[in-house]
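> below is the sequence, then the predicted model.
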Amino acid sequence: MKKVAQVLLVLFAISACSSSSKHPTVVHHTEPNLMINTDWIEDAGCPLTEYIPGHYSGLCSSESPLLELGCERIGVNHLLGGLPYPVVTCENYGLEPIGTDFTVVGCYLSYRTEAFLTFRDGAYQFIGKEEIKAMSVPIESPDEALSYVLASTNYYAMYGIEIDFYYDRFYFVNEIEDTFVEETKNGYLIHLFSDLEPQCGCEDHYTDAVEVLVDRDGNIKLVKSRHFYKFYACAD
């Protein structure tokens, strides 16, 4: 009986160790100094406010020409500043689809449709992934590569990562790095992050660290993916 108890204690200890969250160290990298010219957005009656560093958002006034296009709010991510033309997010919060350029994002309470918008040759234009690729290639610098992949995928960058256990985060790795871009003989290898489905409802929500390769012709390939952390939450 004593031996059985000892075995059970050992098995319990092994199980506890294998199921405990890791405490990763962070390797920090410098965020690129990218900027998007937003004068045309302000001039169109959509004043912007920075809500986190490098990210701006603003409601469009009732007389804004952008509102006439369906843009109730404009979102700006300055990490897209490596593209040859300014690319921002046009957001609409209506329940009815307003055009093929828009895609549905968010959950029940955060439901909206979004489209990419650019200002080119003095005109506002909705722009899709193929148009972004056409205007971006050849990819010839780390900044271009980063902006292009962010605009073409659902991956996102993270800088200044801090490890905490807010929302009872469970970490899977011993080390994690901020976003960085490495030039290779085949193009640019970019370290980014991805939120896995399901993103809505009461579930474990996973964030992965990914490595993506983009070549000069704008072809994007997922090279590596691994769980970074998870947490349980109800997202509506």
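Nice, thanks for sending it over.
> going forward, measure contacts and count neighbours with C-alpha atoms only.
Will do.
> next SSE downstream of the longest helix belonging to the chain?
In the chain, taking DSSP state H as the definition, the longest helix is helix 2-19. Next in sequence after helix 2-19, counting helices and strands by DSSP states H and E, comes strand 25-27.
> just the buried residues of the one helix or strand residue 183 maps to, please?
Using DSSP H and E, residue 183 falls within strand 180-184. Under the neighbour-count criterion of 16 or more other C-alpha atoms under 10 Å, strand 180-184 has 180-181, 183 buried.
> JSON lines please, covering those and showing distance to residue 126.
Output for the buried residues of strand 180-184, formatted as JSON lines (distance: C-alpha to C-alpha, whole Å):
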{"residue": "180", "distance to residue 126": "29"}
{"residue": "181", "distance to residue 126": "28"}
{"residue": "183", "distance to residue 126": "31"}
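> for the residues you listed, which one is nearest residue 75?
Nearest to residue 75 out of those is residue 180 (C-alpha to C-alpha; 23.3 Å).
> pretty sure the closest one sits against residue 190.
Yes - using C-alpha atoms under 8 Å, residue 180 makes contact with residue 190 at a distance of 5.9 Å.
> on that earlier part again, elements contacting the longest helix of the chain?
Counting contacts by 3 or more C-alpha pairs under 8 Å, 6 or more residues apart in numbering; DSSP states H and E, helix 2-19 is packed against no other helix or strand.
> ok, structure two:
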Amino acid sequence: MDLLFFEQFRYLQLNQAAADGDLPFVEQLASYADNRTLLIACQRGHAEIVHFLLMNCSQLDVEAGDPVHDRSPLGWACQKGHLEVARLLIEKYKCSLERTDEDGSTALHLACSGGHLDVARLLVQNSAHVDCRDHVGATPLYLASDAGYGDMVRFLLDDALASIDVSDDFGWTPLFLSVMNAQRSVCGNGVLHILLERGGDIHAATFTGDTPMKRAVVSGLLDPLYGILRTRPEEWETWHRG
């Protein structure tokens, strides 16, 4: 058998074993491991294999990203919701919580956009920056709001103390985005209610001058706004006078 072909075949076998969670076979072929092998194990959530590779393969870089997204092993573990892999990478291997991929997304962005509450909680407990912004200005709260993850939104606001009105590069706040989603019936009104109850600014203007209040009026979404306005005396008076 051609030596180069044999080496490539063994490398493919190793990566398949990493994907399948076959630790004994990974141990047998560890000399062929590279960063792709580590990324595969992290994507699939095999904590024992991740630990073995990092303990026994000095050639691996725990911060190296994949060639398509430049996403690190921790980024992939968080995006896929693999809590134990994320915990291992953070607590034992001290992976950076603020490393970004090609979109500017941190591990917390990826956990929140995927709705992985336990992973997000782990990141926040380890001092991940809660109000970090990606390349279009979106925060983890913005992404969780866009996806309609009510429990994640509550966690970010109530426990992680995220700033509620940080806007993206177009001036859209999580509240404005939630009004737009409710208008299109993308995620219902659950997140909209949460943001309103926690003081989201109904007058925060986008770069085109639109606001959550204006959009709600146009979209016929006054019921949730009406209930909240009655708990805000100054805004209630402004509403009545208008």
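Ah, there it is. If you're wondering where the values come from, they're calculated on a predicted model, not measured in any experiment.
> TM-score, when you put one on top of the other?
The TM-score (TM-score structural alignment, normalised by the length of the first structure) is 0.26; 106 aligned residues with a C-alpha RMSD of 6.1 Å.
> what's the first helix or strand after the strand holding residue 183 of the first structure?
strand 187-195.
> also compute the angle for the helix or strand following that following strand relative to strand 187-195, please.
Per DSSP H and E, the first helix or strand lying C-terminal to strand 187-195 of the first structure is strand 201-214. Orientation check (axes from the mean of the first three to the mean of the last three C-alpha atoms, to 10 degrees): strand 201-214 of the first structure against strand 187-195 gives 180 degrees.
> give the next helix or strand downstream of the helix or strand containing residue 145 of the second structure.
Using DSSP H and E, residue 145 of the second structure maps to helix 140-147. The helix or strand immediately downstream of helix 140-147 of the second structure is helix 150-154, counting by DSSP H and E.
> which elements pack onto that following helix?
Right, helix 150-154 of the second structure is packed against helix 140-147, helix 190-197 by 3+ C-alpha pairs under 8 Å, 6+ apart.
> check contacts around residue 88 of the second structure.
47, 51 (C-alpha atoms under 8 Å, 6 or more residues apart in numbering).
> how about the helix or strand harbouring it: buried residues?
Residue 88 of the second structure is part of helix 83-91 when elements are defined by DSSP H and E. Within helix 83-91 of the second structure, the residues that qualify as buried are 83-90, counting by 16+ other C-alpha under 10 Å.
> so what does the following helix or strand past that helix touch, helix or strand wise?
In the C-terminal direction, the helix or strand that comes right after helix 83-91 of the second structure (DSSP H and E) is helix 107-113. For helix 107-113 of the second structure, the elements it packs on are helix 73-80, helix 117-125, helix 140-147, judged by 3+ C-alpha pairs under 8 Å, 6+ apart.
> packed most tightly, which of these would that be?
Each of these was assessed for mean neighbour count using mean count of other C-alpha atoms under 10 Å. The highest is helix 73-80, with a mean of 28.
> where exactly do the strands run in the first structure?
For the first structure, strands defined by DSSP state E occupy the ranges 25-27, 49-52, 55-59, 73-77, 87-92, 103-105, 112-120, 123-126, 170-171, 175-177, 180-184, 187-195, 201-214, 220-235.
> save those strands as JSON lines, and put in distance to residue 12 of the first structure too.
Converted to JSON lines, these look like this (distance: least, C-alpha to C-alpha, whole Å):
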{"stretch": "strand 25-27", "distance to residue 12 of the first structure": "27"}
{"stretch": "strand 49-52", "distance to residue 12 of the first structure": "43"}
{"stretch": "strand 55-59", "distance to residue 12 of the first structure": "46"}
{"stretch": "strand 73-77", "distance to residue 12 of the first structure": "47"}
{"stretch": "strand 87-92", "distance to residue 12 of the first structure": "50"}
{"stretch": "strand 103-105", "distance to residue 12 of the first structure": "43"}
{"stretch": "strand 112-120", "distance to residue 12 of the first structure": "47"}
{"stretch": "strand 123-126", "distance to residue 12 of the first structure": "57"}
{"stretch": "strand 170-171", "distance to residue 12 of the first structure": "19"}
{"stretch": "strand 175-177", "distance to residue 12 of the first structure": "26"}
{"stretch": "strand 180-184", "distance to residue 12 of the first structure": "40"}
{"stretch": "strand 187-195", "distance to residue 12 of the first structure": "32"}
{"stretch": "strand 201-214", "distance to residue 12 of the first structure": "24"}
{"stretch": "strand 220-235", "distance to residue 12 of the first structure": "23"}
